[in-house]
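K.L.:
everything below, folded, please.
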Amino acid sequence: MRAFACPVCDSFVAFEADHCTECQTALGLHLPSRNMLALDEGAALHAGSRWIRCNQHRTLACNWLTPEAQDPGSPAGHRGRCLAGSLIRREPPADDTLAREKLIPTTVALRRLVFQLADIGLPIEPYWHVDGGLAFDLLSSRSTGEKVIIGHARGVITIDVVESLDDYRESLRVRLGEPYRTMLGHFRHEVGHYYQNVLVETGTGADTYLEECRRLFGDERAGYSEAIDRHYTLGAPAGWEATFISEYATMHPWEDFAECFAHYLHIADTMDTAREAGMVLHADRVRFNAPRDIVALECYDDEPIERMLFDWKWMSLFFNRVNTAMGKNPLYPFEIPEPVVQKLGFVHKVIRDTARRR
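P.N.:
Prediction:
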């Protein structure tokens, strides 16, 4: 994640901040420029256009800006929302105060996702702009009593906002035997399904990518319902660690791709955050044998996935030690075997090719 600076005093500004804690200037995040803009009476001028606060600033603590001149094609009820907010197709009603409270941290994770997707150059086509476009149903299983299944179908990603509760999410993580489970992780996994569909299976690159995707991940035409039943009855096959990033990835080729896509976003964003913080592993200053200084590159677009993962190996070693020093689980409790390197390389290629074409 990019490190933001106050445009007035140049102090550090957090991703979720709506003002500078040093000089108290009102701020808003301007997605096209990836910068914080100073606001004057709730508005800012950028490149000749006037930008105003998202109308969810107070209700959902959204600090993003939106063009004052709204897209007339956006849903009437969503006009005045920023891009991330406009992708929300369904949400708890205003009188469901419990669910609305959990919607706030859920939308923070959504905005982090949308920022990263825009930053790496992936297309973000809203559901109200094209058929099968990206949409989010952010629902609550706790307040309505209805079962909410996290998943993706025809561009619509469904998320249970109850997962923003640490105790609830952690209980599921332990019960399902998962080493990692976060709200942002859910968003990254599910959007992987969306991009597999629009970039690999049906998009302009399908002729180029589909055969290789099936070779690496398996044939996505295999029965999905049967795969679910098999996975939850028998579990992951013995020795899965040699070819998959997680047990869940073994269930079906779609899940394997989505898990690798999510891990690619995890790795890329964490490395970007470290670089923006000025972190460097100095080989001559550590007690163990390090091959060279490790400095995250500003851009890995023209680098093979092996270069990115080599840097990540050493950086994640540090992050894991920091977490365990605080009595927490390792930050990245995963091993990346060679077959997964190849799968991540495919994700890397699809993302970079797509960004270049755009």
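K.L.:
use CA for all of it now, contacts and neighbours both
P.N.:
Noted.
K.L.:
next up, the contacts around the nearest residue to Ile120 once chain neighbours are set aside.
P.N.:
Nearest residue to Ile120 in three dimensions, chain neighbours excluded: Ala355, at 7.1 Å (C-alpha to C-alpha, 6 or more residues apart in numbering). Shown in contact with Ala355 (C-alpha atoms under 8 Å, 6 or more residues apart in numbering): Ile120, Gly121, Leu122.
K.L.:
the last one contacts Asp353, doesn't it?
P.N.:
Looking back up the chat, that one is Leu122. No. In this structure Leu122 lies outside contact range of Asp353 using C-alpha atoms under 8 Å: 9.8 Å.
K.L.:
neighbour-wise, which of these two wins?
P.N.:
With neighbours defined as other C-alpha atoms under 10 Å, Leu122 and Asp353 compare such that Leu122 has more, 20 against 15.
K.L.:
name the element the residue nearest to that one when sequence neighbours are not counted belongs to?
P.N.:
Excluding the flanking residues, the one nearest Leu122 by C-alpha to C-alpha, 6+ apart is Ala355, at 5.9 Å. Applying DSSP states H and E as the criterion places Ala355 in helix 338-357.
K.L.:
now swap in Leu65 and tell me
P.N.:
Counting by DSSP H and E, Leu65 is part of strand 65-67.
K.L.:
tell me how far that strand lies from the chain's centre.
P.N.:
21 Å (C-alpha atoms, centre = their mean, to the nearest Å).
K.L.:
got a list of contacts for the following helix or strand past that strand?
P.N.:
Note on strand 65-67: by DSSP H and E, the next helix or strand toward the C-terminus is helix 83-86. Applying C-alpha under 8 Å, 6+ apart, the contact partners of helix 83-86 are Gln56, Thr66, Ser74, His78, Arg79, Thr107, Leu110, Arg111, Val114, Pro126.
K.L.:
one more, for comparison:
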Amino acid sequence: MKTFHCNRCEQLVFYENVRCERCESLLGFLPELREISAFEDAGDGRWRSLHPQANGALFRQCHNYAVENICNWMIPADSPETLCQACRLTRTIPNLSEPDNRLYWYRLEVAKRRLLYTLAELGLDAQSLDADPERGLAFEFLADGGDGEQVMTGHDNGLITLNIAEADDAHREKVRTAMGEPYRTLLGHFRHETGHYFFSQLIENEPRRLEPFRKLFGDERADYGEALAAYYRNGAPADWQASYISAYATMHPWEDWAETWAHYLLIVDVLDTSTTYGLALLPDDPSEPTLTDRTPVEDASFGNLMKRWFPLTYALNSLNRSLGMPDGYPFTLAAPVVDKLRFVHRVIAAAGDKRDKHGERESIGA
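P.N.:
Alright, predicted model coming up:
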């Protein structure tokens, strides 16, 4: 995530902001530019962008911005759409007559928009399932039924379902502890489930990618139901950390892929943010980890990303411990996990038509 500024007064603002704290200008995200813009009122529900790249173009607020206070994306003034690109991906919203559901909806949409930003930066834009029934993407946010029926978070042919209870911090922490997970976030759920979606888009019907996938992750044709039952009956192998990013990744090759995919998105998002902010590690002791490389994530080779990731997470965990908080990055990347992350990097590089720092496309099967 890059840094953003108010175009009227240059105040630093965040991706989620809707108003500048200094000059009170309306703020909104322009997905075409992937920039936050300040706006001036042009009348009739139209807003003139003050961002220099927008050239004074007129926009309207997404309906979920202007009316529901859930979104902060803008729509070109001449567009027939009432919802922005992000909100059109949400097929079902929570029942707003229930207490707290508006807050949960807001948190879900914030996490979803951050995911979409990262995917767009990687060249992985997705059409809505309504616009493209064959290859599109959609989300539904559902709650458990009063009769004890539970909503399972998951993916099915482009439709990602999330249980809105995951937007309740107390509930999510309770589940995290009960499951013995070191890390569980709302954004992580979005990253994981889009891993399943992109498996179907980028690997499932691509023989040149499917065979290398099976060498690293296993045969995805193994019965999923049996694997799921075995995992919840027996748990993960005792030595799972030697080959997997998480215990849940041991359950089935599909889950190993989705967990690894989610972790790769985490890595590139954090590195992108630290690079944009100019974060550097310059210790007095030369034996301590240093970090001065500011290669843009989209131009970096996988080796470059990993070289920068380890010192950054060392500093992150040290800062968290000084705050009295758990490690921000409670993971260990064994060599087989790094190989899987490298495969994800290459698949995304090929799909997003990205090239490494040498200007050469990386080989999927290498």
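K.L.:
what's the TM-score here?
P.N.:
The TM-score (TM-score structural alignment, normalised by the length of the first structure) is 0.91; 345 aligned residues with a C-alpha RMSD of 2.0 Å.
K.L.:
buried residues of the strand holding Leu65 of the first structure, list them for me.
P.N.:
By neighbour count on 16 or more other C-alpha atoms under 10 Å, the buried set for strand 65-67 of the first structure is Leu65, Thr66, Pro67.
K.L.:
using JSON lines, please lay out those together with distance to Phe244 of the first structure.
P.N.:
Shown next, in JSON lines, are the buried residues of strand 65-67 of the first structure (distance: C-alpha to C-alpha, whole Å):
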{"residue": "Leu65", "distance to Phe244 of the first structure": "40"}
{"residue": "Thr66", "distance to Phe244 of the first structure": "41"}
{"residue": "Pro67", "distance to Phe244 of the first structure": "43"}
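K.L.:
for Glu101 of the first structure, state which of those residues is nearest.
P.N.:
Nearest to Glu101 of the first structure, judged by C-alpha to C-alpha, of the buried residues of strand 65-67 of the first structure is Leu65 at 21.8 Å.
K.L.:
which one in the second structure is aligned with that closest one?
P.N.:
Aligned counterpart of Leu65 of the first structure in the second structure: Met74 (TM-score structural alignment).
K.L.:
quick one: the strands in the first structure?
P.N.:
4-5, 12-13, 27-30, 35-38, 43-46, 49-53, 65-67, 88-90, 135-139, 151-153, 156-160 (DSSP state E).
K.L.:
quick one: which of these is nearest Thr324 of the first structure?
P.N.:
strand 12-13 (26.9 Å).
K.L.:
tell me roughly how far that closest one lies from the second structure on average.
P.N.:
Between strand 12-13 of the first structure and its aligned stretch in the second structure, the superposed structures give an average distance of 0.6 Å (mean C-alpha distance after the TM-score superposition for the first structure).
K.L.:
how about the helices in the stretch 151-300 of the first structure?
P.N.:
166-175, 183-195, 206-217, 224-234, 253-276 (DSSP state H, counting those that start in this stretch).
K.L.:
deepest of those helices, which one?
P.N.:
helix 183-195 (a mean of 23; mean count of other C-alpha atoms under 10 Å).
K.L.:
hang on, the earlier thing: can you add distance to Ile245 of the first structure and give the strands of the first structure back as JSON lines?
P.N.:
Shown next, in JSON lines, are those (distance: least, C-alpha to C-alpha, whole Å):
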{"stretch": "strand 4-5", "distance to Ile245 of the first structure": "32"}
{"stretch": "strand 12-13", "distance to Ile245 of the first structure": "34"}
{"stretch": "strand 27-30", "distance to Ile245 of the first structure": "34"}
{"stretch": "strand 35-38", "distance to Ile245 of the first structure": "34"}
{"stretch": "strand 43-46", "distance to Ile245 of the first structure": "43"}
{"stretch": "strand 49-53", "distance to Ile245 of the first structure": "40"}
{"stretch": "strand 65-67", "distance to Ile245 of the first structure": "37"}
{"stretch": "strand 88-90", "distance to Ile245 of the first structure": "30"}
{"stretch": "strand 135-139", "distance to Ile245 of the first structure": "26"}
{"stretch": "strand 151-153", "distance to Ile245 of the first structure": "19"}
{"stretch": "strand 156-160", "distance to Ile245 of the first structure": "22"}
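K.L.:
which one of those lies nearest to Gly145 of the first structure?
P.N.:
Going by C-alpha to C-alpha, the one of these nearest Gly145 of the first structure is strand 135-139, 10.9 Å.
K.L.:
read off where the closest one ends up in the second structure.
P.N.:
Using TM-score structural alignment, strand 135-139 of the first structure pairs with 138-142 in the second structure.
K.L.:
follow-up on the earlier one: okay if I get the contacts of Ala355 of the first structure as JSON lines plus distance to Thr233 of the first structure?
P.N.:
Below are the contacts of Ala355 of the first structure laid out as JSON lines (distance: C-alpha to C-alpha, whole Å):
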{"residue": "Ile120", "distance to Thr233 of the first structure": "38"}
{"residue": "Gly121", "distance to Thr233 of the first structure": "39"}
{"residue": "Leu122", "distance to Thr233 of the first structure": "36"}
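K.L.:
what remains of those once you look at the second structure?
P.N.:
On the basis of both residues aligned by TM-score structural alignment, their matches' C-alpha atoms under 8 Å, what survives of the contacts of Ala355 of the first structure in the second structure is Ile120, Gly121, Leu122.
K.L.:
the first one -> the second structure?
P.N.:
Going back to what we said before, that points to Ile120 of the first structure. Match for Ile120 of the first structure (TM-score structural alignment): Leu122.
K.L.:
measure its match to Thr275 of the second structure for me?
P.N.:
Between Leu122 of the second structure and Thr275 of the second structure the computed distance is 16 Å (C-alpha to C-alpha, to the nearest Å).
K.L.:
same check on Leu202 of the second structure?
P.N.:
Counting by C-alpha to C-alpha - Leu202 of the second structure and Thr275 of the second structure are separated by 28 Å.
K.L.:
ditto for Leu27 of the second structure
P.N.:
Taking C-alpha to C-alpha, one finds Leu27 of the second structure at 24 Å from Thr275 of the second structure.
K.L.:
now swap in Asn17 of the second structure and tell me
P.N.:
According to C-alpha to C-alpha, Asn17 of the second structure and Thr275 of the second structure sit 21 Å apart.
K.L.:
number of nearby residues for the alignment partner in the first structure of His155 of the second structure?
P.N.:
Under the alignment (TM-score structural alignment), His155 of the second structure maps onto His152 of the first structure. Residues near His152 of the first structure, counting by other C-alpha under 10 Å, number 20.
K.L.:
quick check: His152 of the first structure touching Thr158?
P.N.:
Yes. If you go by C-alpha under 8 Å, His152 of the first structure and Thr158 touch, sitting 6.3 Å apart.
K.L.:
done for today, thanks.
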